[in-house]
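Engineer: Give me the fold of what follows.
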Amino acid sequence: MEKHITSAISQAFGKFANEEFATPIQNFINSSYVSLMGLDMSEFHAPQTYSSLNALFTRKLREDRVFSLDSDDFISPCDSLISECGVLESEYALQIKGMRYNSDELLGEHFSSEEKAIVHDGTFINFYLSPRDYHRYHMPTNLKVLRAVHIPGKFYPVNIPSLKKRVNLFVENERVVLLCETQNQKRFYIVLVSALNVGVMQVAFEPRIKTDADALQSSSYSYENLYCNKGDDFGCFEMGSTIVVLAQKDMLELDVKAGENVKYAQTIAKLVI
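Structural biologist: Presented below is the predicted three-dimensional model:
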């Protein structure tokens, strides 16, 4: 697979965002971005404390948010808009109302037909992170990571207008797929989807994954004892993008709907026992 023009654009923007300019210039860039995008910085350090635009993008909370410790409560992994959610029709989920994507194609070639079929007729949630959102992502429940797969691809925008006009947007873009297992042995996928200017998707526990790089082939990493706790910070997007959760049938009872804005740490579903 050849590199797409959207990759070159994202890489160029990444170089600018990572540049540490002289303090007065950097302060102007950061403050202008905060003002232009309408960022709420009340939970974060002041804009002038960040050494680059990327440091501002990937900012951490000053204090972690409080979330439910009930093991049955499934929390939002990020600050986002729920662009779509609901029940898959066999292997099909909604990209946005009226436009479907195939979950088997989204998950890619490194998962067997049986592994992909786990989520057929299951539950899906699409989380869209805008450029103004907090860009870090967290584990939605106590879980075990079984596999991580990096699938190189394109970097089309994933905002709402783009979702409405480009078929198979999630399937075409670069992504990282995590196969996870809950404490009661239910399985689900967390899919990190890239977007224009979001070449880098950090995965804290797997430094071998290099997104927006020169890799043209997908890669897979398996784990035996990789356990994570609810709320664990496991990486970030460098700008806004999308997270897709695909859950096994009868695993989740959703407490959110399409069009709703959610925050990391907010309970959005119940794990079915």
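
Engineer: Going by C-alpha atoms from here, please, whenever you check contacts or count neighbours.
Structural biologist: Noted.

Engineer: Now do the buried residues in stretch 195-210.
Structural biologist: By neighbour count on 16 or more other Cα atoms under 10 Å, the buried set for stretch 195-210 is A195, L196, N197, V198, G199, V200, M201, Q202, V203, I209, K210.

Engineer: nearest to V149, of those?
Structural biologist: Of all the buried residues of stretch 195-210, V149 sits closest to I209, with 8.4 Å by Cα to Cα.

Engineer: Just say helix, strand or coil for the closest one.
Structural biologist: Secondary structure assignment for I209 (DSSP: H, G, I helix; E, B strand; the rest coil): coil.

Engineer: With secondary structure added, can I get the buried residues of stretch 195-210 in CSV?
Structural biologist: CSV is the format used below for those (three-state DSSP):
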residue, secondary structure
A195, strand
L196, coil
N197, coil
V198, strand
G199, coil
V200, coil
M201, strand
Q202, coil
V203, coil
I209, coil
K210, coil
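
Engineer: Second chain to compare with the first, below:
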Amino acid sequence: MCQASLQRAPLNTRKWLHFPQLALRRRLGQLSCMSKPALKLRSWPLSFLYYFLPFGALKPLAKVGWRPTSRVALYKSIPTRLLSRAWGRLNQVELPMWLRKPVYSLYIWTFGVNMKEAAVEDLQHYRNLSEFFRRKLKPQARPVCNSHCVISPSDGKILHFGRVKNCEVEQVKGVTYSLETFLGPQTWTVISKGEDDSGSFQDLLVTKDGNQLFHCIIYLAPGDYHCFHSPTDWRVAHRRHFPGSLMSVNPGVARWIKELFCHNERVVLSGEWVHGFFSLTAVGATNVGSIRIYCDRDLRTNSPRYCKGSYNDFSYISSTNKEGVCMRKGEHLGEFNLGSTIVLVFEAPKDFTFNLKAGQKIRFGEALGTM
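Structural biologist: Sure, this is the predicted structure:
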């Protein structure tokens, strides 16, 4: 009897130990029968805790069949557009005089803003955060380089640059995105390289024999000057607005999410310069739902509703304006609220070379490259 009891005891103990796992499996089976929206709602808090709780408190759940939502899917589920609109409303709130200096001083200290370059250094002059973000600079603070054909359109950090290869562009080293997905179909101009349009999307953009396609990506941090300017003398013929997500474009996130720039809201300005095709794309980000183009009063970004994958086209060329919008190098072009990213994609002769290093800081007016 004693031996039988001893033999049965481990079995009872083992059954008792397995009971929570069986209960969890039944519960997970119930979850799997739910609709996708309900399952996502139930799984999101658990996934959040799974990644952020210390010591792996929820790790045992994975052993009984539960799988956390991936970090990318979890991040994409955050309502960044709603948060950005709320942040935009907060930025418009006028601050009392006594509060302006402490608030702006904290921002200056956090992000390393150089107020000596600002056209107005007095912090009490800025009525709200939006005005402070969009502060103008003293004219002599950013001299425009006249000896090079392409200059930096903004302050920022160089994420990547070089030639476009196989219709793929690198957003950061090793992480690429499709050029055609980023710019959208080539419908804004008539193909001028002949009647054969069977080539790749990249070939369609190159209008002159012997030229190649180049790109450069500039990331604007929150402490940078938030206006952007014309990088060269060119003619803007077309604007394409992609409503989309407003995920962070911080280099760390850009390494994490493939085709991040293709998911985010962006405004593509395309046209021609002396060497052929030229485009500048302003990419939105979290808290940067507002992208403003000075010559385009009809542009509205970060609308409450949009259709995923859609885009809106607008031509600056009309029966009364055959040239479009002619921009001079260094001329004011637009502005962000907070920080974001500028992507240049342009056609140039093969001997064009960038005078840059990946990761370097650059300021508006400094040379990007030359021939």
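
Engineer: And for A221 of the second structure, the neighbour number?
Structural biologist: The local packing of A221 of the second structure (other Cα atoms under 10 Å) involves 18 other residues.

Engineer: export the buried residues of stretch 195-210 of the first structure to CSV and tack on distance to E260 of the first structure?
Structural biologist: Formatted as CSV, those follow (distance: Cα to Cα, whole Å):
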residue, distance to E260 of the first structure
A195, 21
L196, 23
N197, 25
V198, 23
G199, 26
V200, 26
M201, 24
Q202, 26
V203, 26
I209, 31
K210, 32
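
Engineer: what are the ranges of the helices in the stretch 1-150 of the first structure?
Structural biologist: 5-18, 23-37, 53-57, 103-107, 113-117 (DSSP state H, counting those that start in this stretch).

Engineer: Just give me how far the fourth one sits from the chain centre.
Structural biologist: Going by Cα atoms, centre = their mean, to the nearest Å, the spacing between the C-alpha centre of helix 103-107 of the first structure and its chain's C-alpha centre is 15 Å.

Engineer: How about S178 of the second structure, nearest residue that isn't a chain neighbour?
Structural biologist: Using Cα to Cα, 6 or more residues apart in numbering and skipping the chain neighbours, the partner closest in space to S178 of the second structure is E168 (4.9 Å).

Engineer: pretty sure M99 of the first structure contacts V167?
Structural biologist: Yes - judged on Cα atoms under 8 Å, M99 of the first structure makes contact with V167 at a distance of 7.0 Å.

Engineer: measure the spatially most central residue of the first structure to L216 of the first structure for me?
Structural biologist: When the first structure is reduced to its mean C-alpha position, the nearest residue by Cα atoms, centre = their mean turns out to be I243, at 3.1 Å. Per Cα to Cα, to the nearest Å, I243 of the first structure is found 22 Å from L216 of the first structure.

Engineer: What of F188 of the first structure?
Structural biologist: 26 Å.

Engineer: Show the residue spans covered by the strands in the stretch 101-250 of the first structure.
Structural biologist: Here the stretch 101-250 of the first structure has its strands, by DSSP state E, counting those that start in this stretch, at 123-128, 136-138, 143-151, 175-182, 187-193, 219-228, 233-236, 242-247.

Engineer: can you put these in a markdown table and add distance to K60 of the first structure?
Structural biologist: Putting the strands of the stretch 101-250 of the first structure into a markdown table (distance: least, Cα to Cα, whole Å) gives the following:
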| stretch | distance to K60 of the first structure |
| --- | --- |
| strand 123-128 | 19 |
| strand 136-138 | 7 |
| strand 143-151 | 22 |
| strand 175-182 | 21 |
| strand 187-193 | 19 |
| strand 219-228 | 19 |
| strand 233-236 | 9 |
| strand 242-247 | 18 |
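
Engineer: Can you check which of those gets nearest to D40 of the first structure?
Structural biologist: Using Cα to Cα, the strands of the stretch 101-250 of the first structure put strand 136-138 closest to D40 of the first structure, at 14.9 Å.

Engineer: What range does that closest one cover in the second structure?
Structural biologist: Following TM-score structural alignment, the aligned partner range for strand 136-138 of the first structure in the second structure is 227-229.

Engineer: And the matching stretch against the first structure, how far off on average?
Structural biologist: For stretch 227-229 of the second structure, the mean deviation from the first structure after alignment is 0.3 Å (mean Cα distance after the TM-score superposition for the first structure).

Engineer: Show residues contacting that stretch.
Structural biologist: Applying Cα atoms under 8 Å, 6 or more residues apart in numbering, the contact partners of stretch 227-229 of the second structure are 134, 136, 153-154, 329-336, 364.

Engineer: List the buried residues for whichever strand or helix holds N12 of the second structure?
Structural biologist: In this assignment (DSSP states H and E), N12 of the second structure forms part of helix 2-32. Across helix 2-32 of the second structure, burial judged by 16+ other Cα under 10 Å covers Q21, R25, L28, L31.

Engineer: No more questions from me, cheers.
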